[in-house]
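J.: Can you look at this prediction? I've put the sequence above it.
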Amino acid sequence: MSTVVVAGEVNVDLILTGIDTMPVPGTEMLARGALQVPGSSSLICALGLARLGNTVRFIGRVGDDERGRFCIDVMREAGLDTAGIVTDAAHATGLTVALSGASDRALVTYPGAIAELRGSDVGDAALRGAAHLHVSSYYLQSKLQADLPTLVRRARAAGLSVSLDPGFDPGRGWGAGLRELLPLVDVFLPNAVEARGLAGTDDVDAALRILSALGPTVVVKHGREGCLALHGGDVLRVPAYAVAAVDTTGAGDNFNAGFLHAWLERQPLDACLRWAAACGALSTRALGGTTAQASAADAAALVGRGA
């Protein structure tokens, strides 16, 4: 099974559930449940890949605090190689508080060490013998942005393929050199909002074609509409799988894990999309992005059953 290096951000998700309405300043309310789980796009994808059977080396930064130790312990229990994690005493580990009600949710994030990862943190030893490098949350990892072209070239020179999930741009400028990076990337995994923002169009099919013209295999996650990619000049669409969803947190990151798992096994593009859709859907069966992640058997069974 392929070894994947994931270079990215780490934070904890604290999910408070059973909230009837969103809080009003100056008041206090009670939640009926609380759950602490690993968060961040990179970490959820890494744990998803490990659950599917891939060997994963994680490179990231955490604070010298309880949250950082919690995330490292979770990674080690899942079998991830954590030798590349830097404990940064100058910054706390990131935290997202999710307030989850019956019909809506609200998120508040403290970024902490999320922005502190640098390309130099990904040493040659981390790349040696690996098959693939994955990076998520481009816009949140501001210190990694300028280093990514060099890091990607180093990875490719070492024989690795490369994938990138941009994440949402909080500044909504959709710049910061990302389009210039895409010709160096093998697989690009935006959602529909991100793809349209980067391509400068409101049409998701047009966005797919514009971004694909820059070089990578582009896969657009489109929520309930499923996903789409270009195949031989035509738009290939795969519908979403119907499951009894509890929480969609991390569904896109588990989608990434499913796609990369199948892609690294050299499965056809349509099969990769179905594995991605299956892993994304199955992850929504419980709260948080990691508590219901699919095994390879789970995903294969759903793919075999059909949408």
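T.: The structure has been received and is ready for your questions. Numbering: from 1, shown residues only.
J.: from here on, contacts and neighbour counts on C-alpha atoms
T.: Noted.
J.: hey, where'd the strands end up in this structure?
T.: Along the chain, counting by DSSP state E, strands occupy 3-7, 11-19, 33-39, 55-63, 81-88, 94-101, 105-110, 132-136, 161-165, 187-188, 217-221, 227-231, 234-238.
J.: Pipe those strands into JSON lines and attach distance to Asp247 per row.
T.: Below are these laid out as JSON lines (distance: least, Cα to Cα, whole Å):
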{"stretch": "strand 3-7", "distance to Asp247": "24"}
{"stretch": "strand 11-19", "distance to Asp247": "11"}
{"stretch": "strand 33-39", "distance to Asp247": "13"}
{"stretch": "strand 55-63", "distance to Asp247": "25"}
{"stretch": "strand 81-88", "distance to Asp247": "28"}
{"stretch": "strand 94-101", "distance to Asp247": "9"}
{"stretch": "strand 105-110", "distance to Asp247": "10"}
{"stretch": "strand 132-136", "distance to Asp247": "21"}
{"stretch": "strand 161-165", "distance to Asp247": "21"}
{"stretch": "strand 187-188", "distance to Asp247": "25"}
{"stretch": "strand 217-221", "distance to Asp247": "17"}
{"stretch": "strand 227-231", "distance to Asp247": "19"}
{"stretch": "strand 234-238", "distance to Asp247": "21"}
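J.: next, the one to line up against it:
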Amino acid sequence: MPKVVVVGDANVDIIVPYPRFLNEERTQVEYPQIGIQGGGTSANTAVALAKLGLDVSFVGTVGDDQYGRFVMQDFKDAGVDVTGLVADSTLSTVGVFAFVDDRGERYLWGWPRERQSFKVLDENLVPMHMIREADWVHSSGMCLTYDTSARETIIRIFEQAHDAGVPTSFDLNLRVDDGVLDPDFAAALERIIPNVDYLLGSGPDEFAYLGDDDMMGNATAYAVDGRTVIVRDGARGSIGLTQDGLTESPAFRVNVEDTIGAGDVYNAGFIAARLAGASLAESLREGNAVSAYKVARRGARSSPDAAQLHEFLAGQTG
């Protein structure tokens, strides 16, 4: 069984659907039930990979608090190894309020705003042998957003993996304010990308800000030195770019419940397929399928297991 190490952020998602008016006068209101699940861009990918049957370990930091214990148990329940997950009593595990509108789009707000555990990753506490012995290493731009120990340690982890010949993937997860990418964050990306074999991200929300307004042109510029670039484009599907050309895969049509973690679980489907020896086209399709299955259900933890994914794909013609 392939061994995957996922590095980065783990938190709790507090899912709050918008109230729904039941009449035109707005005198009758339905308040959907609030849900609490494990979350985090990297953690979502780790759990989705474990559900697909891979051997997954998580490296990161949580607070030694209620949310941190929730995260720890959530990983254990999913079968994710937590040897590399540190619980620090001086830090706070973030709870992310995910407000979901009537179209399934989510609006996120994390709390508390100080002493956030995902920003901390002590290199001395990272089991580097797990990185060098893995079959794949994955992380997310969430932990590179801030000039903290997590940024520096993850960059170092990718150097170690690359030097050991371990395939790596990195999901951009850009945080863009007022249409401008923070120059410090952009510099951090340029430091890690040389050690990234698979660079994934949203076309309109991420690649569009890595240069000119041409998201595909920006993405193509990174498809060099043997690197594969994956552009996720929502309802349009996903695109794989290599030095040899472009491969497209259309999205599956589903009724959207919410989009929380859609890109994160896409990554899991893609990684699982590549590790199973699938072609680029097949891997794009599997990523689309895992994401489609999830968006038809509530929360980031609703990605499919291997049997559910097989059943979903068997019922599709796209």
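T.: The structure has been received and is ready for your questions. On a predicted model such as this, the values are computed, not experimentally measured, just so you know.
J.: Got a TM-score for the pair?
T.: Put the two chains on top of each other and the TM-score (TM-score structural alignment, normalised by the length of structure 1) is 0.89; 298 aligned residues with a Cα RMSD of 2.2 Å.
J.: and of the strands of structure 1, who's closest to Gly250 of structure 1?
T.: strand 33-39 (8.1 Å; Cα to Cα).
J.: Give the buried residues for that closest one.
T.: Gln36, Val37, Pro38, Gly39 (16 or more other Cα atoms under 10 Å).
J.: now the residue positioned nearest the centre of structure 2: how far from Leu280 of structure 2?
T.: For structure 2, the residue nearest the mean C-alpha position is Asp264 (2.8 Å; Cα atoms, centre = their mean). The gap separating Asp264 of structure 2 from Leu280 of structure 2 is 18 Å, by Cα to Cα, to the nearest Å.
J.: about what we covered before: got a markdown table for the buried residues of strand 33-39 of structure 1, with distance to Arg209 of structure 1 too?
T.: Below are these laid out as a markdown table (distance: Cα to Cα, whole Å):
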| residue | distance to Arg209 of structure 1 |
| --- | --- |
| Gln36 | 40 |
| Val37 | 37 |
| Pro38 | 34 |
| Gly39 | 31 |
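J.: you'd agree Val235 of structure 1 is up against Leu228?
T.: Yes - between Val235 of structure 1 and Leu228 there is a contact at 6.6 Å, judged by Cα atoms under 8 Å.
J.: roughly how far apart are Gly226 of structure 1 and Ser100 of structure 1?
T.: In terms of Cα to Cα, Gly226 of structure 1 sits 24 Å off from Ser100 of structure 1.
J.: Mind checking which of these two has more residues around it?
T.: Comparing Gly226 of structure 1 with Ser100 by other Cα atoms under 10 Å, the one with more neighbours is Ser100, at 23 against 19.
J.: tell me the contacts of the more buried one?
T.: Residues in contact with Ser100 of structure 1 (Cα atoms under 8 Å, 6 or more residues apart in numbering) are Ile15, Leu16, Thr17, Gly18, Ile19, Ala106.
J.: one more time with 7 Å
T.: When contacts are counted by Cα atoms under 7 Å, 6 or more residues apart in numbering, Ser100 of structure 1 is found next to Leu16, Thr17, Gly18, Ile19, Ala106.
J.: contacting residues for the nearest residue to the first one once chain neighbours are set aside?
T.: When you say that, I think you mean Leu16 of structure 1. In space, and not counting its chain neighbours, Leu16 of structure 1 is closest to Ala34: 4.6 Å by Cα to Cα, 6 or more residues apart in numbering. Contacts of Ala34 of structure 1 were listed using Cα under 7 Å, 6+ apart, and they are Ile15, Leu16, Thr17.
J.: For the last one, list the residues it contacts.
T.: Remark: with contacts taken as Cα under 7 Å, 6+ apart, Thr17 of structure 1 is in contact with Ala31, Arg32, Gly33, Ala34, Leu99, Ser100, Gly101.
J.: Aligned to it, what sits in structure 2?
T.: Thr17 of structure 1 maps onto Pro17 in structure 2, with residues paired by TM-score structural alignment.
J.: Of all the residues in stretch 274-294 of structure 2, which ones are buried?
T.: 274-275, 280-281, 283-294.
J.: hmm, who's touching it?
T.: Outside stretch 274-294 of structure 2, the residues touching it (Cα under 7 Å, 6+ apart) are 2, 237-238, 247, 249, 251-252, 254, 262-263, 265-270, 273, 300, 302-304, 309, 313.
J.: In structure 1, what range does it match?
T.: Going by TM-score structural alignment: stretch 274-294 of structure 2 matches residues 263-283.
J.: Please name the nearest non-neighbouring residue to Thr259 of structure 2.
T.: Here the residue nearest Thr259 of structure 2, using Cα to Cα, 6+ apart, is Val295, at 5.1 Å.
J.: next one: Asn254 of structure 1
T.: Nearest to Asn254 of structure 1 is Gly280, by Cα to Cα, 6+ apart, at 4.9 Å.
J.: Relative to Val108 of structure 1, how far out is that neighbour?
T.: From Gly280 of structure 1 to Val108 of structure 1 the distance is 23 Å (Cα to Cα).
J.: What of Asp203 of structure 1?
T.: According to Cα to Cα, Asp203 of structure 1 and Val108 of structure 1 sit 30 Å apart.
J.: List the contacts of Asn54 of structure 1.
T.: Neighbours of Asn54 of structure 1 in contact, by Cα under 7 Å, 6+ apart: Met1, Ser2, Thr3.
J.: And for Val108 of structure 1?
T.: Val108 of structure 1 neighbours (Cα under 7 Å, 6+ apart): Thr96, Val97, Ala98.
J.: and which of those residues is nearest Arg128 of structure 1?
T.: Thr96 (33.2 Å).
J.: What about the closest residue in space to the closest one that isn't next to it in sequence, how many residues nearby?
T.: In space, and not counting its chain neighbours, Thr96 of structure 1 is closest to Thr109: 4.1 Å by Cα to Cα, 6+ apart. Applying other Cα under 10 Å, we find 13 residues neighbouring Thr109 of structure 1.
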